[in-house]
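S.K.: what's the 3D shape of this:
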Amino acid sequence: MTTLIDVFCAFFRIGLFGFGGGPTMIPLVHAEVVNRYHWMSDDEFSNVLAIGNTLPGPIATKMAGYIGYKVAGYTGMLLAVIAVAVPLVIVMVAGLSLLNQYRDMPWVSGMANGVIPVVSWMLAKLTWDFFAKGYKSLGITTACIMSVAAFALINLAGIHPGIIIAGILLAAMFKPAQPATQTES
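M.R.: Alright, predicted model coming up:
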């Protein structure tokens, strides 16, 4: 049974170790919510991430709020949002003060540069996991076309990812339902 302490601890860890902001927290949220506590399946997590990306505001707090609510009601929602935000505020205030004080020291730039490969790997793994899920459900050709189209629209045309996700969600809503396949007995 999930306790409020579990909700708080999970999101506190995410807030504490989420270097680089919202997108880098997504793999941490996935690790806690899907892998550690099993509060959601990969499919549910993907849906929350997709919807969360279409809404304004930081993704970490949106996901914390929804997941906290799903797991433990309104109290869980409040605890999750507080747990993910408090470490960020503390690290911002204390960290930036220290960073400004020691910014010319080589170890400060070494720390910052050392985190980059780890965060890059976390994002690459999450990207691969989502792509693999996409090609299993859509087929490799459709998944590749959609990936290339999303890359072009986001990076070349400068369209916000939330608009693309919203467009895909709307298209899926209005797509005619596929008839269920029947198995022979």
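S.K.: CA only for contacts and neighbour counts going forward, please
M.R.: OK.
S.K.: Now do Gly15 against Lys175, distance only.
M.R.: As judged by C-alpha to C-alpha, to the nearest Å, Gly15 and Lys175 stand 38 Å apart.
S.K.: run this one through as well so I can compare:
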Amino acid sequence: MKTRGVSGQLFWAFFRVGIFGFGGGPAMIPLVRAEVVTRHQWLTDEEFADVLAIGNTLPGPIATKMPGYIGYRVGGITGCVAAVIAIIVPMIVAMIAMLGIFSRYRDVAWIRGMGQAVVPVVMVMMAQLTWDFFDKSQASLGWLVSAVMAIIAAGLIYWLGVHPGWVVGAILVAALLRPSGTKPTGSKKPEGPA
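M.R.: Down below sits the predicted model:
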């Protein structure tokens, strides 16, 4: 019964994302974060950032990878299925309906303007998400390192045309191979006489 309740919560959370996620996968990321981190607190901001980074390195659309992983993590196989179905059904229905409307009424000015009006809203959502990630990055790495990494990543992606997955993958590999100078917190031995 508990699994069914969690699967239901996952379904409605990602159904909301699927309905309001205009602009495709990247535009859905702030909505996924709002549901998963803020509303339901299934993940912390750091865990969400990790899921997003790893999801971007894997092939396929981010709009289904993130719900699939988060659904599985929160509710197992049924949670994964519920989350993925919830996010793709509104997209499929909306795509069929919108393509029908656009092809029939494409010369009407308000139909053309409808798609253009969504762009500034998506831009603000993406800017907010970018600022949140940069804020968390500077808290753990510092302003200088965060800014330098952002500039290098932007240069590789936008000026040299390197796929973002390769950039994220290289950072993950570098982080895994980097020797750790500190011991884990749990391994400290108490001071004093034995």
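S.K.: returning to what we had before: of Gly15 and Lys175 of structure 1, who's got more company?
M.R.: The neighbour count for Gly15 of structure 1 versus Lys175, taken as other C-alpha atoms under 10 Å, is higher for Gly15 (29 against 9).
S.K.: Which part of structure 2 matches the helix or strand harbouring Pro27 of structure 1?
M.R.: Assigned by DSSP states H and E, Pro27 of structure 1 falls within helix 22-30. Aligned using TM-score structural alignment, helix 22-30 of structure 1 spans residues 25-33 in structure 2.
S.K.: Quick check: that stretch compared with structure 1, mean distance?
M.R.: Taken over the aligned residues, the distance from stretch 25-33 of structure 2 to structure 1 averages 0.4 Å (mean C-alpha distance after the TM-score superposition for structure 1).
S.K.: List the buried residues for that stretch?
M.R.: Of the residues in stretch 25-33 of structure 2, 25, 27-33 count as buried by neighbour count, 16 or more other C-alpha atoms under 10 Å.
S.K.: got the contact list for stretch 119-126 of structure 2?
M.R.: 22-23, 26-27, 30 (C-alpha atoms under 8 Å, 6 or more residues apart in numbering).
S.K.: Turn those residues into TSV, columns for distance to Asp135 of structure 2.
M.R.: Output for these, formatted as TSV (distance: C-alpha to C-alpha, whole Å):
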residue	distance to Asp135 of structure 2
Phe22	25
Gly23	25
Pro26	19
Ala27	20
Pro30	15
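S.K.: Find the residue closest to the alignment partner in structure 2 of Val86 of structure 1 in space, skipping its chain neighbours.
M.R.: Correspondence of Val86 of structure 1 to structure 2, assessed by TM-score structural alignment: Val89. With C-alpha to C-alpha, 6 or more residues apart in numbering as the criterion, Val89 of structure 2 has its nearest non-adjacent residue at 7.6 Å, and that residue is Gly18.
S.K.: gap between that neighbour and Trp166 of structure 2?
M.R.: On the measure of C-alpha to C-alpha, Gly18 of structure 2 and Trp166 of structure 2 end up 28 Å apart.
S.K.: mind listing what the most centrally placed residue in structure 1 touches?
M.R.: Compute the mean C-alpha point of structure 1, and by C-alpha atoms, centre = their mean the closest residue is Ile26, 2.7 Å away. Residues near Ile26 of structure 1 by C-alpha under 8 Å, 6+ apart: Ala60.
S.K.: what do you get if the cut-off is 10 Å, keeping everything else the same?
M.R.: Neighbour list for Ile26 of structure 1: 14, 18, 32, 45, 49, 59-60, 63, 122-123, 126 [criterion: C-alpha atoms under 10 Å, 6 or more residues apart in numbering].
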